[in-house]
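# sequence-free structure coming up:
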């Protein structure tokens, strides 16, 4: 199948749309949780599993799914994931009771992991030219960075305009379209072959370890540092340690440890964990501030986030290629992280009597600019040394660290905000002031996390560890069009 610019653009559109579907699902459901609780009779602790069941399955299976793509073929794994995710979305929308919904959400996580883990590897294969790859990664990064904000808007509109079932039904037309179009625009790949060896024990160790890690992290918000939480984290550490030992000794490792000796890959993954912890924690806290302090309803809260994806689109879709070519991905990444840290520092000034335009909007714009610079640059750095045989597992690894970072950030910021609020309420402070003070502390943590990510990127991603930014002259011979156009 010829890989013309139009053909590759169609393939990128399908992959990005499927990725957006998965990202939307993580935030679109959050807005509908109060209504779901009432309709299906969830208890307060049980309601958390509408989110946690998805996170545990999704985070736990990403790494294995990425390696499975290398072995069995990335298109095959992608299509399997879309089928599972779409079917599970239908089951979730039709759920008659709480137990069915939780099971369907777990199945969505399985499908989401299979589909998402291989997308970056497929994009890297489609766009081998550095300049075209930067532009393609900008499109993908937009879906990752802006998808959660778009989900808040869609979730509020669907829940208030129709009902919560439609937050799941929305996935059906996207999933069906992806299933029909993928065989037409993305060529089949054979992979290395399952006969080369699937490390079943390694897959069980890493999947169980990451599932328990995510479970332990998300439980801190409800159970605190209970025996159950500590036990889950301790067992996760033991399983992951056993996984590392297994990978060092087996002839067919699920995750070749040599990848961690590549500074661009290890540094990018470490930066991703810390960066996303600050990014997603910010979104969670800001949604609470808008609703609990400023009195916004769910739909208004969703629309309040619109400036962020608009600015992200401006940078990731319009300026990312020029910035990364003119300077370097490392410089653009550090600049973007410093910009987001400044946005969070500005939010530490929020007040109970504050207004959206003065205290929130400027930070949302800065946040969009910083994320629009940082995420495409970081994705490119993470995949810069991926070979054709390792692109799936490298893609799965960066997506796993992204997921773990989001879980850490949300749990951490929720905990510090709740602790500060509880202390002030016990001291006799007014409820809104106590809430606002807790959010200010959380924003301070977000600023610290993104500043730390900037330091890690500056140190770990030294100029010698990453490929030089391509010059336009070196990319396409004279007279030939840029294939990404």
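Yep, it's here. Remember, it's a predicted structure, so these values are computed and weren't measured experimentally.
# could you use CA atoms for every contact and neighbour count after this?
OK.
# quick one: the closest residue to residue 456 other than its chain neighbours from residue 315, how far?
Nearest non-adjacent residue to residue 456, counting by C-alpha to C-alpha, 6 or more residues apart in numbering: residue 271, 6.1 Å away. Going from residue 271 to residue 315 by C-alpha to C-alpha, to the nearest Å gives 20 Å.
# between those two, tell me which one has more neighbours.
Ranked by neighbour count (other C-alpha atoms under 10 Å), residue 271 and residue 315 place residue 271 first, with 29 against 24.
# starting at the chain centroid, how far to whichever strand or helix holds that one?
For residue 271, the element it lies in under DSSP states H and E is helix 263-288. Relative to the chain's own centre, helix 263-288 is displaced by 9 Å; criterion: C-alpha atoms, centre = their mean, to the nearest Å.
# go on, stretch 145-153?
On the basis of C-alpha atoms, centre = their mean, stretch 145-153 sits 11 Å off its chain's mean C-alpha point.
# try this one next to it:
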């Protein structure tokens, strides 16, 4: 299927896509340090405060596949703009919230906007940059913004909350979003299929969206309902049943499936998505529990806690920047192994040494740099592996998969870590005191995140070797020339 692609300045597409992706990733963590202020201003309960974060994660994960496929079918620029406008408007509405229900609803709608927007950013880049060298550089820039966005979110959240007001962690998206909308309207080209537009697989869209949403709802709910409770088990069973119906629909019923399961025959895409589960879990868990440790145990202000995340963001940025060039030498597999191993070592170091009252410079700085640098190294090969060899008409699908996997991994990981940490804290409070008990719980959470990255590192060994990837690329590039030669001989 060919694509209509009018000329557009490459820098404009790159800037628009990277800025939009940065906003989406930023909002996963920017509210973390503002949560105590939100609780006081809006009278939120502990459970309600949790849903300020979870409402965004829930809808983001649930609608990512639909957003990715819609970009392929209806035009990437169009879907990009729809998602960006929805995300920006809901940020404004959330900043104006007068009660907890208002804020949580706005965050949920904001997550839908992010789910529509995020896959379009990556699919626009892969369709616009077709030269392997240019695509690697573009994906490197996208990876840098993705890798550093979460850490920068905590820093920006702390600065805005301390110097202005908690509402500005949401208002900050409005001028940025408006600027990106203007840039996309003026300079970004449309990319869409030729001929008649295929009908969207409605049943597949409904079952995968509702299945993921219900599944993530059940997982994040384990912080207030145990894993073995009737509510958790029933919710997870319903989510699994909906996803089973989705699988049957895609393989047996749908004429134009939302997710052609043949895409999973690509070993690189399948393995990279499995590795991404561990990266998403580690990212979500680390930012969440480190923010709590710094503010609840160390008693840091939001600004000071935010500044302490700066080395993580800088090391992630540096790692992604180096990784863009290093992946040419190491290959996707070796760099994913290296990145996850370095990040895991940082988290396991923190888990083994974290304690109340310890020095940030002496005990946390180096392992946090290792964690951030390792995650940064992982993002470029992760994006390359997920989209390598994928046809242009499935670019949105591939980018939706990788984004959905990261979000679902984050939700699963955070829920597991929160349950484990809460259990340890409850057992240790009477004997060790609150600061020590909280720290023991957080240490277990960091350990789980680190071991998850070790599992991701081991999974990465299943990827094709660098030489295998090179030969595969050469065969793919040679195929069109071979077809042309055969056609020419036939005409003669």
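Arrived safely. As the structure is a prediction and not an experimental result, all values here were calculated from the model.
# could I get the TM-score for this pair?
The TM-score (TM-score structural alignment, normalised by the length of structure 1) is 0.92; 468 aligned residues with a C-alpha RMSD of 2.0 Å.
# after superposition, how close is the helix holding residue 271 of structure 1 to structure 2?
When structure 2 is superposed, helix 263-288 of structure 1 averages 1.4 Å from its matched positions, counting by mean C-alpha distance after the TM-score superposition for structure 1.
# where does that helix end up in structure 2?
Under TM-score structural alignment, helix 263-288 of structure 1 corresponds to residues 267-292 of structure 2.
# how about the strands in structure 2?
Residue ranges of the strands in structure 2, as given by DSSP state E, are 3-5, 191-193.
# returning to what we had before: and the residue nearest to residue 456 of structure 1, how far is that from residue 217 of structure 1?
19 Å.
# what does residue 266 of structure 1 give?
22 Å.
# the more surrounded of those two?
Taking neighbours as other C-alpha under 10 Å, residue 266 of structure 1 and residue 217 compare with residue 217 leading, 23 against 18.
# tell me the counterpart of that one in structure 2.
Using TM-score structural alignment, residue 217 of structure 1 pairs with residue 219 in structure 2.
# repeat for residue 39 of structure 1
Match for residue 39 of structure 1 (TM-score structural alignment): residue 41.
# just to revisit the earlier point, quick one: the residue nearest to residue 456 of structure 1 and residue 459 touch, right?
No. In this structure, residue 271 of structure 1 is not within contact of residue 459 by C-alpha atoms under 8 Å, at 10.4 Å.
# spit out the residues that contact the two alike.
Shared contacts of residue 271 of structure 1 and residue 459 (C-alpha atoms under 8 Å, 6 or more residues apart in numbering): none.
# need the contact partners of stretch 300-316 of structure 2.
33-34, 144, 147-152, 154-159, 161-162, 291, 294-295, 365, 368-377.
# hmm, 6 Å instead?
For stretch 300-316 of structure 2, contacts defined as C-alpha atoms under 6 Å, 6 or more residues apart in numbering pick out 33, 147-148, 151-152, 154-155, 158-159, 162, 294, 368-369, 372-373, 376.
# in this structure residue 336 of structure 1 contacts residue 374, no?
Yes. Using C-alpha atoms under 6 Å, residue 336 of structure 1 makes contact with residue 374 at a distance of 4.7 Å.
# the two: which is more packed in?
Applying other C-alpha under 10 Å to residue 336 of structure 1 and residue 374 shows that residue 374 carries more neighbours, namely 30 against 25.
# so that one makes contact with residue 334?
No. Using C-alpha under 6 Å, residue 374 of structure 1 is not in contact with residue 334, being 7.1 Å away.
# counterpart of residue 313 of structure 1 in structure 2?
By TM-score structural alignment, residue 313 of structure 1 lines up with residue 317.
# what do you get for residue 400 of structure 1?
So, by TM-score structural alignment, residue 400 of structure 1 is matched to residue 404.
# so where do the helices sit in the stretch 101-250 of structure 1?
119-126, 130-161, 166-169, 171-185, 200-223, 227-249 (DSSP state H, counting those that start in this stretch).
# where do the helices of the stretch 351-492 of structure 2 begin and end?
Under DSSP H, counting those that start in this stretch, the stretch 351-492 of structure 2 gives helices at 360-363, 365-387, 395-432, 434-460, 466-491.
# the first one maps to which residues in structure 1?
Matched against structure 1 by TM-score structural alignment, helix 360-363 of structure 2 falls on residues 356-359.
# ok, residues contacting that stretch?
Defining contact as C-alpha under 6 Å, 6+ apart, one finds that stretch 356-359 of structure 1 is touched by residue 350.
# do stretch 376-393 of structure 1 as well
66-67, 69-70, 118, 121, 137-138, 141, 265, 268, 329, 333.
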